[in-house]
Each structure stands twice: as C-alpha cells, then as structure tokens.
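Peer 1: The following comprises the amino acid sequence and a computationally predicted model.
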Amino acid sequence: MKEVTVEDLKRMKENGEDFQLIDVREDFEYQMSNLEGDNIPLSGVVIEADKISKDKPVVIMCRSGKRSAMAVMQLEQQGYENLYNLKGGILAWQQEIDPNISVY
C-alpha cells in the first residue's frame, strides 16, 4: 500500500497539486475537524466509489490511518491504482502540522 505523510499532504496542498482528498471518517468526526476533503464514510466507500477519481492521485484519510488503509484495500480490489493512505491520519496532522485542530 502506498502512503503519504502529513508533510507530503501539506506540500501537495500548498503547491496546488491536482489530487483528491477523501476523508472516510463518520460525518460527526468530519464536522468536528477536517482538511477540506470529500467526506465518504468507510461504510459507503465502495458504494460511492463513482465519486472517487481514477485519473489523478487520491489521498485517503481518517483519524489514525487504520480505516483509510481499509478503504484503500477495498478500493484497490475494485481496480483503483492511484490511492495513497495518509499515514497517521488527522492525529498526525494535529501533532506535526496544526496543533490547534480539534481531534478526540
């Protein structure tokens, strides 16, 4: 499984790179804090796969990196080859990039 670090994601955002960010946390988690990605909870990621790009890099994130890793595995079984798991999830983002972001 391919991964990106929070530093990689920050650089991608700052450079205006063309990628899609998918947050697979539940809606209430996304409402608490997010990195402005599309919210598709893990339970619906295969059902809503048509919302996930196949022609540009897609970074998938969650709270710690576990649910997003499951999402990557599920989507790779559907033929996706452009997926990256955000290592450490939003917890790593809080620790390394933005200590003011709300996480639980």
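Peer 2: Noted; the coordinates are in hand. Residues are numbered from 1 along each chain as shown.

Peer 1: hey, let's count contacts and neighbours off CA atoms from now on
Peer 2: Will do.

Peer 1: tell me the contacts of residue 49?
Peer 2: residue 75 (C-alpha atoms under 8 Å, 6 or more residues apart in numbering).

Peer 1: repeat that with 10 Å
Peer 2: 40, 75, 78, 80 (C-alpha atoms under 10 Å, 6 or more residues apart in numbering).

Peer 1: Please report the distance of it from residue 9.
Peer 2: Noted for residue 49: a distance of 22 Å to residue 9, by C-alpha to C-alpha, to the nearest Å.

Peer 1: go on, residue 30?
Peer 2: From residue 30 to residue 9 the distance is 18 Å (C-alpha to C-alpha).

Peer 1: Residue 66 now?
Peer 2: Residue 66 is 17 Å from residue 9, by C-alpha to C-alpha.

Peer 1: Compare these two and say which one has the larger neighbour count.
Peer 2: A count of neighbours by other C-alpha atoms under 10 Å puts residue 9 above the other of residue 66 and residue 9, at 19 against 16.

Peer 1: show me where the protein has helices.
Peer 2: Secondary structure of the chain, counting by DSSP state H: helices at 6-14, 27-32, 66-76, 89-96.

Peer 1: try this one next to it:
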Amino acid sequence: MKDINQEEWRKLISTDENAEILDVRTPEEYDEGYIKDAKLIDIQQPQVFMDEVEKLDKSKNYYIYCRSGGRSSQACQILNQMGFENTYNLIGGFSKWEGEKQTS
C-alpha cells in the first residue's frame, strides 16, 4: 500500500493502463458523487466487500478512496493481505478531491 496525494493520483491514473479505481464508501455516499470510472465496493458490508474483492484481478493496480482516507486505507491493507501487490490510498479521500466528479 502506498498513500498518495491528489497530484500523484491524477498523474498515475493518467499513465497507468493497468489501473482500477475502487470507491469503498456506502452507496448513499457514492450517489452524491464519485471519481470517474470508480467501481463501488462498500467496505461497511464486509461479506459483500470480500465477495467482490475475490473477483478482482490481482495483476491490476488498485487506486482506492473513501470519504476521508480511513476506510480506503483499511481496504488497501485487506487487499494486500489477500495477495494484491499494488494498492494506492488517496490521502484525504473524496472529501478533499479537487478533480473531476461524476454523479449517478
């Protein structure tokens, strides 16, 4: 796991052809806005989270965020324990995000 700031996130996402973005917030939070191309996997639903994570390709690079950085840090640690080698946690999360935002 590596903690990265917004500038690093945008730079890496724009050049990483193996990037996958995960939003680990609740569906309600996601509906209020999300980072483009993010896949929602709610970490507060442990069984659903684990079921969905098990379907992910371990060879990809996962860029993970939540509201403020706590849940995404936890998600990175879980993925690392499951054998995912490249996980990136967005420092400050979506609440500090200054880039493009999508809405449902």
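Peer 2: Okay, I see it. On a predicted model such as this, the values are computed, not experimentally measured, just so you know.

Peer 1: Mind putting the contacts of residue 49 of structure 1 into JSON lines with neighbour count and distance to residue 88 of structure 1?
Peer 2: Below are the contacts of residue 49 of structure 1 laid out as JSON lines (neighbours: other C-alpha atoms under 10 Å; distance: C-alpha to C-alpha, whole Å):
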{"residue": "40", "neighbour count": "22", "distance to residue 88 of structure 1": "18"}
{"residue": "75", "neighbour count": "18", "distance to residue 88 of structure 1": "19"}
{"residue": "78", "neighbour count": "11", "distance to residue 88 of structure 1": "24"}
{"residue": "80", "neighbour count": "17", "distance to residue 88 of structure 1": "22"}
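
Peer 1: Just the closest of the residues you listed to residue 90 of structure 1, please.
Peer 2: In terms of C-alpha to C-alpha, no member of the contacts of residue 49 of structure 1 lies closer to residue 90 of structure 1 than residue 40, at 15.2 Å.

Peer 1: correct me, but the closest one touches residue 50?
Peer 2: No: using C-alpha atoms under 10 Å, residue 40 of structure 1 is not in contact with residue 50; the gap is 11.2 Å.

Peer 1: thinking again about what came up before, now, the contacts of residue 49 of structure 1 that are in strands?
Peer 2: Cross-referencing the contacts of residue 49 of structure 1 against strands under DSSP state E gives no overlap.

Peer 1: In JSON lines, list the residues you listed along with distance to residue 56 of structure 1.
Peer 2: Formatted as JSON lines, the contacts of residue 49 of structure 1 follow (distance: C-alpha to C-alpha, whole Å):
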{"residue": "40", "distance to residue 56 of structure 1": "18"}
{"residue": "75", "distance to residue 56 of structure 1": "15"}
{"residue": "78", "distance to residue 56 of structure 1": "16"}
{"residue": "80", "distance to residue 56 of structure 1": "11"}
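
Peer 1: Which member of those is positioned nearest residue 93 of structure 1?
Peer 2: After measuring the contacts of residue 49 of structure 1 against residue 93 of structure 1 - C-alpha to C-alpha - the closest member comes out as residue 40, at 19.1 Å.

Peer 1: Alright, that wraps it up for me.
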